[in-house]
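Peer 1: Predicted structure and sequence below. I'll ask about it afterward.
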Amino acid sequence: MHESGLTPTCERDIALLQLGSLLRARGYHFITPTPLTHERVNARADAALAGDLRDVFGWNRPFSLELLDEPIMTAMRGAEVLQPCGDLWRSRVRWSSLDEQLYLHAGFPTEQADAVFFGPDTYRFVRLLKAHLAHERRPIRRIADIGCGSGAGAICTALARPQAEVLALDINPEALAFTTVNARLAGLFNLQARHSDLLRDVDGQFDLIIANPPYMLDPLRRTYRHGGGRHGSALSLAIFDTAMERLAPGGTLLLYSGVAIVKGEDALFNAIALSLRDTGWDWQYEEIDPDVFGEELQNQAYAEVERIACVALRLTCRQ
């Protein structure tokens, strides 16, 4: 089993941590938009070349070596994130702001099979978590983030519950490495990044399980994007089933996902409602955003889909 501690150990990850520290010291701040918005903004005539740190590490534009100071260049070389781009260079990674933290994630476009995604869904997911934690009065001693990606959800909960044990779980080694860097940059000491397929590789029950799984149909089946099943909901349902088996009494699952709406019907909701009928579980299900990733409706896999919506499930095991 791969397990990552709180301190990066390989030279690349130590350099990534140093890079993040340098950017934070320089007041770097960037809010990451959708991939389509990113593409459209970078296509503008005045966006061909980076002019500052936001252009390099946020918009991911080509830059000349003279633009960056030597400490940042040294960290980039050590982290192996300098990518040739003709006579110029690009960063292989991006850094995004969320609350007071910086998060390392994949460069644009996110085409690699092991890309670590961060975007508007991440902001919505963390907002959902913060709202829940602000009102939750029951003790939370053990937390699992299934499919942690950049670690934003796990880090949010670890900061809010510093006495809890937080496990950031993923099958992508790059996600675990990036989560470890991001957690260390946030100054956390109660979070561990571990390899696990759902919860199969970790033991015990959890007081809180959180997840923001991929929910799209991706022809390339990239880990961060492909949800599986007919319309991308298979992984969300697998997490739901897993949580029902592994939540401690009084424990809660917070699932943020996306659903394809076909003829006004939400198949994920229907499946969950059927499973929970005549059971002792408390649950709430709501649409957070009724229409996201509309450009995907042009693809044949979504030929019968009316819209893609973002939804949230809160499921609690009665004591």
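Peer 2: That came in fine, so what should we check first?
Peer 1: going forward, measure contacts and count neighbours with C-alpha atoms only.
Peer 2: Fine.
Peer 1: Please measure how far the first residue of stretch 58-75 sits from its last one.
Peer 2: 17 Å (CA to CA, to the nearest Å).
Peer 1: let's bring in a second one:
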Amino acid sequence: MTSAIHAPPLRDAALRRLGSALKASGYEFTTVTPGTHERVNRRPGNAEGRTVTDVLGWSRPFRPGALPEDIARLLVDARVLHRDGDLWYSLIRVSSHDGELFVHSAFPPAAPDAVFFGPDTHRTADAALAHLAARPTTPWRVADIGTGSGAVAVALAKRLPASEILAVDVNPTALRYARINAALAGTVHIEVRRSDLLDDVPGDFDLIVSNPPFMADPQRRAYRDGGGPRGHDLPLAVLDTAVHRLAPGGSLVLFSGTGITDGRDPLLAAAAQRLDGTGLRWTYREVDPDVYSENLDQPAYAHADRIALAVLTVTRAGNDR
């Protein structure tokens, strides 16, 4: 393991080979919420990693010899190991979804360029796929705004092999991981591009999906902070963008969170203010009424009774425009 200090620069090819090796070995890992992750790792016996899942799933520090030599070598080649004394840490995690593996940031995702993956990734993909199945027509041009690991774009691309799929993000690390993950899944028709919302890509879209950051985060972590006092600035910016970029018959699936106070949902109120009177059809539903309760102790949620997850779907009429 000491050869890590002589390793070449980060190589996407090494991460792709790592993903292929893990897939061939039958590796699987379901990424949990940060609160669950912390609790499980605090249990007796979990301070150090002894298996591939411990290291690449649970982000536990490990000692030389804990990993199979081929996996350790690929991590070295990719320059994704960090040494602290006698222990080593992986700078990435690898998680499962929809039969594929996805490279993303290690826990805790504290770096400014951390790439999010977790239960909300699964929920967003489920919402997008349910909407896709209910659509009367095939969306030929699709955008995943804030793609992160690319997991939602990959799930859609697997069902839309003839469609143009754009996965956009402003985070260079997210773009790198999304390209690697798209290649691992064999979804070569995904185009991963840098774009602030859709500012840097032209044209209209038949389907726009997004799971932007939506928490009110005093630390302003990019993967988590939605902006504004309630964390809604970015989700609403996605909504505003989609309203102007949906093709006739096009639709938006926006997954977000919201703090509920005395039965009032400020995200729903803000969305309704934007959408009422536009002629667009839209629905809004809670998909989980109570999540991330540890954040209720934070000043930003001091008056909230609960934090809920919701899906907003917006559709432009087929003959609109």
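Peer 2: Thanks, I have the structure now. Please read all numbers here as calculations on a predicted model, not as lab measurements.
Peer 1: Superposed, what's their TM-score?
Peer 2: The TM-score (TM-score structural alignment, normalised by the length of structure 1) is 0.95; 310 aligned residues with a CA RMSD of 1.1 Å.
Peer 1: What spatial separation is found between residue 113 of structure 2 and residue 41 of structure 2?
Peer 2: Per CA to CA, residue 113 of structure 2 is found 24 Å from residue 41 of structure 2.
Peer 1: where does residue 250 of structure 2 land in three-state SS?
Peer 2: strand (DSSP: H, G, I helix; E, B strand; the rest coil).
Peer 1: Centre-most residue in structure 1?
Peer 2: In structure 1, the centroid-proximal residue (CA atoms, centre = their mean) is residue 149; its distance is 4.3 Å.
Peer 1: thought that residue was touching residue 170?
Peer 2: Yes: Residue 149 of structure 1 is within contact range of residue 170, at 6.9 Å (criterion: CA atoms under 8 Å).
Peer 1: quick one: the strands in the stretch 201-321 of structure 2?
Peer 2: For the stretch 201-321 of structure 2, applying DSSP state E, counting those that start in this stretch gives strands covering 205-210, 246-260, 281-288, 306-315.
Peer 1: what packs against the helix of greatest length in structure 2?
Peer 2: Longest helix of structure 2, by residue count under DSSP state H: helix 119-134. Under the contact definition 3 or more CA pairs under 8 Å, 6 or more residues apart in numbering; DSSP states H and E, helix 119-134 of structure 2 sits against helix 151-159, strand 246-260.
Peer 1: How many residues are close by the nearest residue to residue 300 of structure 2 once chain neighbours are set aside?
Peer 2: Of all residues not flanking residue 300 of structure 2 in the chain, residue 216 sits nearest, at 6.1 Å (CA to CA, 6 or more residues apart in numbering). When counting by other CA atoms under 10 Å, one arrives at 26 neighbours for residue 216 of structure 2.
Peer 1: Translate residue 216 of structure 2 into the numbering of structure 1.
Peer 2: Mapped onto structure 1 by TM-score structural alignment, residue 216 of structure 2 lines up with residue 217.
Peer 1: Pretty sure residue 118 of structure 2 sits against residue 33.
Peer 2: Yes: here residue 118 of structure 2 reaches residue 33: they are 6.4 Å apart, a contact under CA under 8 Å.
Peer 1: In terms of packing, which of these two has more residues around it?
Peer 2: For residue 118 of structure 2 versus residue 33, neighbours defined as other CA under 10 Å are more numerous around residue 118 (16 against 13).
Peer 1: quick revisit: quick one: contacts for the residue nearest to the centre of structure 1?
Peer 2: Listed by CA atoms under 8 Å, 6 or more residues apart in numbering, the contact set of residue 149 of structure 1 reads 116-118, 170, 172, 175-176, 178-179, 224.
Peer 1: The same query, at a cut-off of 6 Å, please.
Peer 2: Shown in contact with residue 149 of structure 1 (CA atoms under 6 Å, 6 or more residues apart in numbering): 116, 175.
Peer 1: Tell me if I am right that it is in a helix.
Peer 2: No: the assignment for residue 149 of structure 1, made by three-state DSSP, is coil rather than a helix.
Peer 1: Can you give me the distance of it to residue 271 of structure 1?
Peer 2: Counting by CA to CA, the gap from residue 149 of structure 1 to residue 271 of structure 1 is 26 Å.
Peer 1: ok, now how distant is residue 154 of structure 1 from residue 273 of structure 1?
Peer 2: Distance from residue 154 of structure 1 to residue 273 of structure 1, counting by CA to CA: 27 Å.
Peer 1: With neighbour numbers in mind, choose between those two.
Peer 2: Of the pair residue 154 of structure 1 and residue 273, residue 154 is the one with more neighbours under other CA under 10 Å, namely 31 against 13.
Peer 1: Now do the contacts for the more buried one.
Peer 2: Contacts of residue 154 of structure 1 (CA under 6 Å, 6+ apart): 145, 168.
Peer 1: can you rerun that using 10 Å?
Peer 2: 126, 129, 143-148, 160, 166-169, 179, 183, 191-193, 209-211 (CA atoms under 10 Å, 6 or more residues apart in numbering).
Peer 1: And for residue 129 of structure 2?
Peer 2: Contacts of residue 129 of structure 2 by CA under 10 Å, 6+ apart are 123, 135, 152, 155-156, 159, 253.
Peer 1: try it again with 8 Å
Peer 2: If you count contacts by CA under 8 Å, 6+ apart, then residue 129 of structure 2 has 155-156 around it.
Peer 1: Residue 66 of structure 2: neighbouring residues, count only.
Peer 2: 15.
Peer 1: Which of the helices or strands spans residue 179 of structure 1?
Peer 2: Element membership for residue 179 of structure 1 (DSSP states H and E) is helix 173-185.
Peer 1: Can you work out which residues contact both of residue 149 and residue 170 of structure 1?
Peer 2: Contacts common to residue 149 of structure 1 and residue 170, judged by CA under 8 Å, 6+ apart, are residue 176.
Peer 1: And the helices in structure 2, which stretches?
Peer 2: Using DSSP H, the helices found in structure 2 span residues 12-25, 34-41, 52-56, 69-77, 119-134, 151-159, 172-185, 233-245, 266-275.
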